[in-house]
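S.K.: This is the structure alone, sequence omitted:
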């Protein structure tokens, strides 16, 4: 049991790290820089030896990137299949459903991590002894997640380390949310000109390598370039979309595409995948379309930090319902609806329903409103 001095030093360190992460959550940085700064703060106090950071589709939580200063990307090929197909302990979706922000494999298994398929197939063979996972959710958006591994000689993660991770995760989520809004693309519709480009189509084989791709898909692959392209032959979002399509066809309870992803120029696209055959290992066709307003509404609402009730009111307002109709639908008073609308307009940087709907439908106004959302103070509590 730690002595009083050790406990006090840990508490001071805990407060310092959370204070610096709070400052990070108020900055507007690319996600890669958010991860770099979070790593520098957390590694010394959580005591991990390997970390894998992920961006994710804010609406579904599906992983869309992998960043790791420690792990070999070649090990990630099996990780994708385990993440989609494996019924395992303390996965990212399981942690989210638990209402927690973080969990350790040792705690989730009662000190017997060998019960985990992920531990047996990946963590232990890679030379690690325990894993801590965290989900970076903020204001309704699922902005990213991470897995932190530590060497066996460090022992299992302690309760106070898990407590710190639970407190840190929402702050990192807030930083990633601001990264999306601050880039001016929270609700940006992908477009290369006045008319939206035609869909891009490519077909991946059982190993998720490209079999066929049209010209538009080839061009898009260049704007989704990532380290994982060298491993899989295509960027990770295509692999995740294909594997989820296979899992859906096999009757697995997984989120069904589309998968939302941003290109290097900041535009959002939606990936729709369909299995071309009866076997789960059949080729998969992935159709990529510019993300339209309906597909971006969950991302936009989360980026602006709408509460659940504000998002409901905003959606009804976008559909054209008046105040009385919204009040009747939600079983609240018209005055309550007006209060929620005021908060929605303030966070979105608009002054009226007409401007709000226009913001959702047009790229330029969405960009301006997203930038305004970054500099305006939030009017509701929470990250």
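M.R.: All right, it came through fine. Everything numeric here is computed off the predicted structure, so don't read it as measured data. Numbers count the residues shown, from 1 in each chain.
S.K.: contacts and neighbour counts: CA atoms only from here.
M.R.: Will do.
S.K.: Report the distance from stretch 152-164 to the chain centre.
M.R.: Here stretch 152-164 is found 25 Å from its chain centre; the criterion is C-alpha atoms, centre = their mean, to the nearest Å.
S.K.: Mind listing what's buried along that stretch?
M.R.: Buried residues in stretch 152-164, counted by 16 or more other C-alpha atoms under 10 Å: 156, 157, 161, 162, 164.
S.K.: Present these as JSON lines; the columns should include secondary structure and distance to residue 100.
M.R.: Formatted as JSON lines, these follow (DSSP: H, G, I helix; E, B strand; the rest coil; distance: C-alpha to C-alpha, whole Å):
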{"residue": "156", "secondary structure": "coil", "distance to residue 100": "19"}
{"residue": "157", "secondary structure": "coil", "distance to residue 100": "16"}
{"residue": "161", "secondary structure": "helix", "distance to residue 100": "14"}
{"residue": "162", "secondary structure": "helix", "distance to residue 100": "11"}
{"residue": "164", "secondary structure": "helix", "distance to residue 100": "12"}
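S.K.: Tell me the one of the residues you listed nearest residue 14?
M.R.: Taking C-alpha to C-alpha as the measure, residue 14 lies nearest residue 164 of the buried residues of stretch 152-164, at 6.6 Å.
S.K.: show me the contacts for residue 167.
M.R.: Applying C-alpha atoms under 8 Å, 6 or more residues apart in numbering, we find residue 167 in contact with 18, 101.
S.K.: so how far is residue 157 from it?
M.R.: Distance, residue 167 to residue 157, by C-alpha to C-alpha, to the nearest Å: 15 Å.
S.K.: Setting the sequence-adjacent residues aside, check what's closest to residue 268.
M.R.: Nearest residue to residue 268, sequence neighbours excluded (C-alpha to C-alpha, 6 or more residues apart in numbering): residue 262, at 4.4 Å.
S.K.: list the contacts for that neighbour?
M.R.: Residues near residue 262 by C-alpha under 8 Å, 6+ apart: 224, 268, 269.
S.K.: so how far is the strand or helix carrying residue 37 from its chain's centroid?
M.R.: In the assignment (DSSP states H and E), residue 37 maps to helix 31-42. The chain centroid and the centroid of helix 31-42 are separated by 16 Å under C-alpha atoms, centre = their mean.
S.K.: And stretch 72-83, by the same measure?
M.R.: With C-alpha atoms, centre = their mean, you get 18 Å for stretch 72-83.
S.K.: now what about that stretch, what contacts it?
M.R.: Stretch 72-83 is contacted from outside by 91, 118, 122, 228, 231, 232, 240, 243, using C-alpha under 8 Å, 6+ apart.
S.K.: Stretch 307-314 too?
M.R.: Stretch 307-314 has contacts (C-alpha under 8 Å, 6+ apart) with 139, 140, 301, 326, 337, 340, 341, 343, 344, 380.
S.K.: Presented hereafter is structure B, for comparison with structure A:
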């Protein structure tokens, strides 16, 4: 599609921003500022996601800021994200065109959509456009924009602009994560606080108790609202709780793919995992949810590291075998590929990770951000 002058300028400016070394929050704020004069959106939610699970790790919101939006966000995380948005994002990721418009889905009548009635109509919004920010085959972020009913629907140019930008923004998010990993120093980890923390989530929608270690990790992940236990739960807590509920409901095939855990990088760059599980109780209705927060271990980080470097499934398999000490002939036999193909894959892995040897690959992928033993290789 041929863009007009404003769209073309925004495309060039945003593409440059994606490779300017900004952290993901700065990048999102800058992009929203450049898109707003063109898209004229009344609400924009721009998220980073865990590439392993698709769960939202942080959200930048611009536009409507009031109590009604907070209520809509509860509906979004509690019901719509796993029922509608996450399956749609996965389809878009593999469709070849990572953007869709609500007006297209509903033949020009957004009010026919369930998410319109649940999410947008109550706050006076109408049409929506959403996009997946990807790098390779991994989803690194999502964007949702909506307009008031009095505005025109999003145009084909709007959709094509976001589609053109999606891989560059995804690459920008991935680079931001790599920079955080590279900047992390082992000495930055608090030596006396490696124990996991525990939150107890009440089915009524609030945290009823917590450990001191949990508060430590929450603060490492960002500022805490004074009423964070009840009215201002961090978005990643809401995400894992909703993921657990949805994974247990098994209402659709997509529910089998939902994992109630995610990983985020803290302020000092360290990777922190958040995991939810159902606690035992005499009656189902009394069951509370336990949420564990703590430093990531090897198995938690591997998916992040391989996604960050854009490794293919075959390259990931080879990296795992290399880490176990297999030589090229053994890898060849186990994967049923030639030794020449193994060497080609290793060469590609070295280029992507930025190393020159198998030893360096193992160190960078398996030990990056792990403070215990990180200097032993």
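M.R.: Everything's here; your move. Just so it is clear, the model here is predicted, and its values are computed rather than measured.
S.K.: ok, back up a step: highest neighbour count among the contacts of stretch 72-83 of the first structure?
M.R.: Per-residue neighbour counts (other C-alpha atoms under 10 Å) across the contacts of stretch 72-83 of the first structure peak at residue 243, which has 26 neighbours.
S.K.: about what we covered before: got the contacts of stretch 72-83 of the first structure as a markdown table, with secondary structure and distance to residue 359 of the first structure columns?
M.R.: Shown next, in a markdown table, are the contacts of stretch 72-83 of the first structure (three-state DSSP; distance: C-alpha to C-alpha, whole Å):
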| residue | secondary structure | distance to residue 359 of the first structure |
| --- | --- | --- |
| 91 | coil | 36 |
| 118 | helix | 43 |
| 122 | helix | 45 |
| 228 | helix | 34 |
| 231 | helix | 39 |
| 232 | helix | 37 |
| 240 | helix | 30 |
| 243 | helix | 34 |
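S.K.: To which residue of the first structure is residue 338 of the second structure aligned?
M.R.: Taking TM-score structural alignment, the alignment pairs residue 338 of the second structure with residue 333 from the first structure.
S.K.: Count the residues that sit near the nearest residue to its match once chain neighbours are set aside.
M.R.: Excluding the flanking residues, the one nearest residue 333 of the first structure by C-alpha to C-alpha, 6+ apart is residue 327, at 5.5 Å. Neighbourhood size, residue 327 of the first structure [other C-alpha under 10 Å]: 19.
S.K.: any idea where the helices of the stretch 251-383 of the first structure begin and end?
M.R.: 293-304, 308-318, 323-330, 334-348, 353-361, 363-375 (DSSP state H, counting those that start in this stretch).
S.K.: Sorry, slip of the keys, the one I care about is the stretch 1-150 of the first structure.
M.R.: Assigned by DSSP H, counting those that start in this stretch, the stretch 1-150 of the first structure shows helices spanning 4-25, 31-42, 76-85, 92-98, 105-108, 117-118.
S.K.: Which among these is found nearest to residue 204 of the first structure?
M.R.: The nearest among these, by C-alpha to C-alpha, is helix 76-85 at 14.9 Å.
S.K.: That closest one vs the second structure, mean deviation?
M.R.: Its match in the second structure and helix 76-85 of the first structure itself, once the structures are fitted together, sit a mean 2.3 Å apart by mean C-alpha distance after the TM-score superposition for the first structure.
S.K.: Once you drop chain neighbours, what's closest to the corresponding residue of the first structure for residue 357 of the second structure?
M.R.: Here residue 357 of the second structure is matched to residue 352 in the first structure, going by TM-score structural alignment. Spatial nearest neighbour of residue 352 of the first structure, excluding adjacent residues (C-alpha to C-alpha, 6+ apart): residue 345 at 6.9 Å.
S.K.: ditto for residue 243 of the first structure
M.R.: Spatially, and ignoring its direct neighbours in sequence, residue 243 of the first structure is nearest to residue 84 (6.9 Å; C-alpha to C-alpha, 6+ apart).
S.K.: dump the residue contacts of the one you found.
M.R.: Counting by C-alpha under 8 Å, 6+ apart, residue 84 of the first structure touches 243, 244, 247, 254.
S.K.: Verify the stated contact: the second one with residue 255.
M.R.: Yes - Residue 244 of the first structure lies in contact with residue 255 (C-alpha atoms under 8 Å); the separation is 7.2 Å.
S.K.: which one of those two has more residues nearby?
M.R.: A count of neighbours by other C-alpha under 10 Å puts residue 244 above the other of residue 244 of the first structure and residue 255, at 27 against 16.
S.K.: what's the matching residue for residue 103 of the first structure over in the second structure?
M.R.: Residue 103 of the first structure maps onto residue 100 in the second structure, by TM-score structural alignment.
S.K.: ignore the last one, residue 52 of the first structure
M.R.: Alignment note (TM-score structural alignment): residue 52 of the first structure maps to residue 45 of the second structure.
S.K.: quick one: contacts for its match?
M.R.: Listed by C-alpha under 8 Å, 6+ apart, the contact partners of residue 45 of the second structure are 59, 60, 61, 62, 143, 144, 145.
S.K.: Using ChimeraX, define a selection of the buried residues within the residues you listed.
M.R.: If you want just the buried ones from the contacts of residue 45 of the second structure in ChimeraX, going by 16+ other C-alpha under 10 Å, the selection is:
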select :59,60,61,62,143,144,145
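S.K.: what's around the nearest residue to residue 214 of the second structure once chain neighbours are set aside, how many residues?
M.R.: Nearest non-adjacent residue to residue 214 of the second structure, counting by C-alpha to C-alpha, 6+ apart: residue 197, 3.6 Å away. Residues within reach of residue 197 of the second structure, counting by other C-alpha under 10 Å, total 21.
S.K.: Quick one: map residue 197 of the second structure onto the first structure.
M.R.: Using TM-score structural alignment, residue 197 of the second structure pairs with residue 200 in the first structure.
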